[in-house]
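K.L.:
below are the sequence and a predicted model; questions follow.
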Amino acid sequence: MTFFPKIVRCEKYTVKECGSYHGYAYYKDQIHIDCQYRCVYCDIKLDECGHEGFALDHFRPQEKFPDLKNDPKNLVVACSKCNRSKSSHWPVDIKLEVTYLDEMGFIDPFEHNRLDFFCVELSGVLVPKRSPSKYLIKLLGLNRPSRVVVRRNRQLQRRIDDLIVSAEAIINEVIQSGEMTESSWRKLESAKVAISGVRQLRQEISNT
């Protein structure tokens, strides 16, 4: 999936011999795997950040939920900007079990399909579909220019991949036919158009 894939936690996190959790930093590698090496808020991938700037984030802030400080089920991966912007924000009453209420709060990426809350335009802009996505876009700056460019380029790259697959299929079909007919030439012409489209899209990416 190009944006906000479904993520799941590992079945069981390692604990100490006494049964308590390790310090939260111990779970860094596993949480990265659980989150598919993506920021759970803006969806940027670790390799799109040059493998820098990712941090463990306490989904429910440890300042407000101290008992969850080392609980790996409360840890997510966030890029540095989203992590700083989120900070200790938690607008919902901590006595409530919900993570958002009405217009404000946070979407638990392991409990909800984030594509139910956000729509990604071809331009790369995130558009709110339902609460609290509008709150999150503003609080975390999810439409900051760097993220819009990344999402737009992903859209372009997906189109490039589709064109390459199409061109390869056409060329293979002509080769397997074993003869060059008028129909074969037309098919090769369409493959040429697809390859030209790839070049154009790559140029668009390089210009961003």
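P.N.:
Nice, thanks for sending it over.
K.L.:
CA only for contacts and neighbour counts going forward, please
P.N.:
Will do.
K.L.:
part of a helix, is Ala78?
P.N.:
No - per DSSP: H, G, I helix; E, B strand; the rest coil, Ala78 lies outside any helix segment and is strand.
K.L.:
so who does the nearest residue to it once chain neighbours are set aside touch?
P.N.:
Spatial nearest neighbour of Ala78, excluding adjacent residues (CA to CA, 6 or more residues apart in numbering): Cys39 at 4.3 Å. By CA atoms under 8 Å, 6 or more residues apart in numbering, the contact list for Cys39 reads Lys45, Leu46, Phe54, Val77, Ala78, Cys79.
K.L.:
considering those, which possesses the most neighbours?
P.N.:
The most crowded member of the contacts of Cys39, judged by other CA atoms under 10 Å, is Ala78 (29 neighbours).
K.L.:
I'd say it and Val40 touch.
P.N.:
Yes - contact criterion CA atoms under 8 Å: Ala78 and Val40 qualify, at 6.0 Å.
K.L.:
roughly how far does the residue nearest to Ala78 sit from Ile31?
P.N.:
Cys39 is 11 Å from Ile31, where distance means CA to CA, to the nearest Å.
K.L.:
spit out the residues that contact those two alike.
P.N.:
Residues touching both Cys39 and Ile31 (CA under 8 Å, 6+ apart): Val77.
K.L.:
ok, back up a step: need the contacts of Cys39 in JSON lines with distance to Pro145, can you?
P.N.:
Output for these, formatted as JSON lines (distance: CA to CA, whole Å):
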{"residue": "Lys45", "distance to Pro145": "16"}
{"residue": "Leu46", "distance to Pro145": "17"}
{"residue": "Phe54", "distance to Pro145": "18"}
{"residue": "Val77", "distance to Pro145": "21"}
{"residue": "Ala78", "distance to Pro145": "17"}
{"residue": "Cys79", "distance to Pro145": "15"}
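K.L.:
who does the helix or strand hosting Arg159 touch, helix- and strand-wise?
P.N.:
Following DSSP states H and E, one finds Arg159 within helix 145-177. Contact here means 3 or more CA pairs under 8 Å, 6 or more residues apart in numbering; DSSP states H and E; on that basis helix 145-177 packs against helix 182-206.
K.L.:
second structure follows, compare the two:
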Amino acid sequence: MWKRIPKEKSIPPTIGKYSDWKPLLAVEGYHQCLYCTISESSFGGIRNFHVEHYRPKGIPRFSHLENDYSNLYYACAICNTFKSDDWPDDPDEMLTKACYPDPSKVDYALLFGVDGITGLATGKNLTGIYLSNKLYLNRAQLIIERRSRIAKKRYEELINIIIEQKKVLFNLAKSGNKNALILLENLDQKLSQVEAIFHLKDSTNPYNSNQTKKLTS
């Protein structure tokens, strides 16, 4: 989910100011939030994302970096608002204190892990714990998003297993194996059931009050 942002591959623009460069930062940042990894497609598109000043421009010693492309990243409006001008300490690449590691040098996957069942994000170290709490990375919206990703991954894995089994059974059925034909029919039914269960999410609204309470309890 989290990725290092490869600033060394980007060509800094020579005209305009930081607000003009959001489309470039979106491409550089994989079209997802630097901090919570929610994607444009899940969060209403580029309009709901901000240009993030990694070293906050509101802190006097960083004000000269306001239009420095190397200091700019792509973040969702919520994470960027929570971060604001927060800068507890200069970065520590050992991840042993409250700070914001340089996203062009540190893969934030080193900071966070995600529970494969609940979808909860956890800090792997002191830096990760601090950022997870400061940026509220276990917002209900993000938990739902992660659970959806987990379910999709499991669904794809299961579909691939079923497809491989169908290939084997199809070849056996072609050779006259009647049991293989019966199993193939049963497997087709299972495939339809799996697809129907997975696509229930497309018609389910996850934002009613009871479900939100359960996710945050």
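P.N.:
Done, it's in. This structure is a prediction, so every number in the text was calculated from the model and none was measured.
K.L.:
counterpart of Ala151 of structure 2 in structure 1?
P.N.:
Aligning on TM-score structural alignment places Ala151 of structure 2 opposite Leu156 in structure 1.
K.L.:
is it true that its match touches Arg199?
P.N.:
No - in this structure, Leu156 of structure 1 is not within contact of Arg199 by CA under 8 Å, at 11.2 Å.
K.L.:
show me which of these two is the more surrounded one.
P.N.:
Using other CA under 10 Å, the more surrounded residue of Leu156 of structure 1 and Arg199 is Leu156, with 20 against 12.
K.L.:
related to what we said a few turns ago, residues contacting the match of Ala151 of structure 2?
P.N.:
Leu156 of structure 1 makes contact with Leu201, Arg202, Ile205 under the criterion CA under 8 Å, 6+ apart.
K.L.:
the residue nearest to Ala78 of structure 1 -> structure 2?
P.N.:
Per TM-score structural alignment, Cys39 of structure 1 is aligned with Cys33.
K.L.:
mind checking how far its match is from Asn171 of structure 2?
P.N.:
In terms of CA to CA, Cys33 of structure 2 sits 46 Å off from Asn171 of structure 2.
K.L.:
repeat that for Asp89 of structure 2.
P.N.:
The gap separating Asp89 of structure 2 from Asn171 of structure 2 is 63 Å, by CA to CA.
K.L.:
same check, this time on Leu65 of structure 2
P.N.:
In terms of CA to CA, Leu65 of structure 2 sits 64 Å off from Asn171 of structure 2.
K.L.:
more neighbours: which of the two?
P.N.:
The neighbour comparison of Leu65 of structure 2 against Asn171 (other CA under 10 Å) goes to Leu65, with 18 against 13.
K.L.:
OK, contacts around whatever residue of structure 1 lines up with the more buried one?
P.N.:
Alignment note (TM-score structural alignment): Leu65 of structure 2 maps to Leu68 of structure 1. By CA under 8 Å, 6+ apart, the contact set of Leu68 of structure 1 is Arg60, Gln62, Asn74.
K.L.:
now, which of these sits nearest Glu179 of structure 1?
P.N.:
Glu179 of structure 1 lies nearest to Asn74 out of these, by CA to CA, at 61.9 Å.
K.L.:
was I right about that closest one contacting His58?
P.N.:
Yes - using CA under 8 Å, Asn74 of structure 1 is in contact with His58, at 5.8 Å.
K.L.:
what about the two, which has more around it?
P.N.:
More neighbours surround His58 than the other of Asn74 of structure 1 and His58, with 25 against 19 (other CA under 10 Å).
K.L.:
what's the counterpart of the more buried one in structure 2?
P.N.:
When structure 2 is aligned by TM-score structural alignment, the residue opposite His58 of structure 1 is His53.
K.L.:
which position in structure 1 pairs with Cys76 of structure 2?
P.N.:
In structure 1, the residue paired with Cys76 of structure 2 is Cys79, using TM-score structural alignment.
K.L.:
next: Asn210 of structure 2.
P.N.:
So Asn210 of structure 2 corresponds to nothing, using TM-score structural alignment.
K.L.:
equivalent analysis for Gly113 of structure 2, please.
P.N.:
Aligned against structure 1 by TM-score structural alignment, Gly113 of structure 2 finds its counterpart in Cys119.
K.L.:
quick one, what contacts that match?
P.N.:
Leu126, Val127, Pro128, Lys129 are the contacts of Cys119 of structure 1 under CA under 8 Å, 6+ apart.
K.L.:
kindly report the same for Pro12 of structure 2.
P.N.:
Pro12 of structure 2 neighbours (CA under 8 Å, 6+ apart): Tyr69, Ser70.
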